[in-house]
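A.B. asks: Sequence and computational prediction follow.
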Amino acid sequence: MTMNSPAGEPTTRLRLLVCDDHAVVRAGLLALLSSDEQIEVVGEASNGEQAVRLAAQLRPQVVLMDLQLGPGIDGVAATQQITSAPDSPYVLVLTTYDTDADIARAIAAGASGYLLKAEQPEELFSAIHAAARGHTALFSRPVASRVMAQMRSPSPQLTHREEDILKQLGQGLGNREISRALYISEATVKTHLSRIYTKLGVDTRAGAVAVAKERRLLR
């Protein structure tokens, strides 16, 4: 769809796909985005699989992607699938989560930017238009601060299994409960815990949880 510029010349509107699993949030975003005459929302998705499919069918320039999408693949996996396709659109993550792990995973998956839902509308509009022009590294200020801090003092790199166990620790589960929840032996749990303690520089479960929360490794 096109619109006329002030000079009377037709201008192509920016094609945008919105992905969020909450219908009320999507409705609010659509209402907000409709105030920008240069943006055309060509579709909306309620889960990761639908976002991947619509991105291929509708060919948007930018995809606005939430991270947590309920059942199915999450926003990071959807972002990776979308950005790995030929002539893929740019993906902007729009989420409430600002942990180091979430930010790192989104960037590694190919996201062009990482915005928080607490941002002002003007920041969201600016990021969308910048992404459509091919600009990258678009971050909310709190996220940018965390990225810079991460670059100056990198957090320990935990494996996916270690992250799973750390989350269980954060919920107060013991070794036996963790082994049952993750379908692994207690001996394996102890081995992973030892590695987690070493990476975090602690020697207790409470210390691991405290450091993980301090470094935003846990939500």
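C.D. replies: That came in fine, so what should we check first?
A.B. asks: hey, let's count contacts and neighbours off CA atoms from now on
C.D. replies: OK.
A.B. asks: Apart from its chain neighbours, what residue comes closest to the residue nearest in space to the middle of the chain?
C.D. replies: Geometric centre of the chain, nearest residue: residue 67, 4.2 Å, by Cα atoms, centre = their mean. Once flanking residues are discounted, residue 67 sits nearest to residue 75: 4.0 Å by Cα to Cα, 6 or more residues apart in numbering.
A.B. asks: tell me the contacts of the one you found?
C.D. replies: 48, 65, 66, 67, 68, 69, 93 (Cα atoms under 8 Å, 6 or more residues apart in numbering).
A.B. asks: Check it against this one:
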Amino acid sequence: MIRILLCDDHAVVRMGLKMLLNNHPNMEVIGEASEGNECISQALELKPNVVVMDLSMPHGKDGLSATSELKKLMPEIMILILTMHDDEEYLFRAIQAGASGCILKSAPHDELIGAIESVATGNAYLHPSATKRLMEEYLGSVKQGNTDSFNLLSDREREVLTLIAKGFSNKEIGEKLEISVKTVETHKGNLMEKLQMKTRPELVAFALKKGLLGYGM
């Protein structure tokens, strides 16, 4: 059962989402909040698996600030940003804040269900148009001959990065590459240091931009 906390400043939106998600056999909405500070308080008390967080909340703490603070307090929590902004700037800001993914408010219901299921299992979720733009941006960068920290990674570190981004655990990566979990953790630490990244969603977005995952998540 995926325990979900909803954070949106519109009561009607929360009510609709609650009805939709509670009708799913593997999901339960355990709490609601209308702004970021209330969301943090509810999360600390209720300990949900996933927070569905509105990006823009004019009253109180906004979604990005709440996401950043909540991830510091509860690193294990997964946060799915709900936004009306189909803009890569918001996408990158959400990932940098620690969100596990973003989905548009206009997305079909089954896409929202799939996004929640994805982040609940530790994977990242990017809505299709954002995925395509990230790939186009990467391909444009390649054509211009731009280089970056990806070139600093060893072949093994690139293999580990790809498997992390595909959702495999350290143990599963070790089994696939026939190395110990400790060695996987060492490679992971080294590549995160080289890329100056701290979270799995950042790694997923980076791997996606580099074409390691293709267009699908």
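C.D. replies: Noted; the coordinates are in hand. Quantities reported herein were computed from a predicted structural model and do not represent experimental measurements.
A.B. asks: want to throw the contacts of residue 75 of the first structure into TSV with distance to residue 113 of the first structure?
C.D. replies: TSV is the format used below for the contacts of residue 75 of the first structure (distance: Cα to Cα, whole Å):
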residue	distance to residue 113 of the first structure
48	18
65	10
66	12
67	13
68	16
69	18
93	6
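A.B. asks: from those, which is closest to residue 140 of the first structure?
C.D. replies: Closest approach between the contacts of residue 75 of the first structure and residue 140 of the first structure, by Cα to Cα: residue 93, at 10.5 Å.
A.B. asks: Map that closest one onto the second structure.
C.D. replies: By TM-score structural alignment, residue 93 of the first structure lines up with residue 81 in the second structure.
A.B. asks: what helix or strand is its match on?
C.D. replies: Assigned by DSSP states H and E, residue 81 of the second structure belongs to strand 78-83.
A.B. asks: now that strand, how far from the centre of its chain.
C.D. replies: Centroid displacement of strand 78-83 of the second structure relative to its chain, using Cα atoms, centre = their mean, to the nearest Å, is 7 Å.
A.B. asks: returning to that earlier point: how far away is the corresponding residue of the second structure for the residue nearest to the centre of the first structure from residue 6 of the second structure?
C.D. replies: Using TM-score structural alignment, the equivalent of residue 67 of the first structure in the second structure is residue 55. For residue 55 of the second structure, the distance to residue 6 of the second structure equals 12 Å [Cα to Cα, to the nearest Å].
A.B. asks: Over to residue 15 of the second structure?
C.D. replies: Noted for residue 15 of the second structure: a distance of 10 Å to residue 6 of the second structure, by Cα to Cα.
A.B. asks: again, but for residue 38 of the second structure
C.D. replies: Taking Cα to Cα, one finds residue 38 of the second structure at 11 Å from residue 6 of the second structure.
A.B. asks: neighbour count winner among these two?
C.D. replies: residue 6 (27 against 15; other Cα atoms under 10 Å).
A.B. asks: tell me, whatever helix or strand the more buried one lives in lands on which residues of the first structure?
C.D. replies: Assigning secondary structure by DSSP H and E places residue 6 of the second structure in strand 2-7. Across the first structure, the stretch matching strand 2-7 of the second structure (TM-score structural alignment) is residues 14-19.
A.B. asks: in the first structure, which spans are strands?
C.D. replies: 2-4, 10-12, 14-19, 39-45, 62-65, 90-95, 113-116, 138-139 (DSSP state E).
A.B. asks: follow-up on the earlier one: what sits against the residue nearest to the centre of the first structure?
C.D. replies: Counting by Cα under 8 Å, 6+ apart, residue 67 of the first structure has contacts 74, 75, 76, 93, 94, 95.
A.B. asks: Looking at the residues you listed, which two lie furthest apart in space?
C.D. replies: The span of those, defined through Cα to Cα, is set by 74 and 94 at 12.9 Å.
A.B. asks: if you count what's nearby, which of those two comes out ahead?
C.D. replies: residue 94 (24 against 17).
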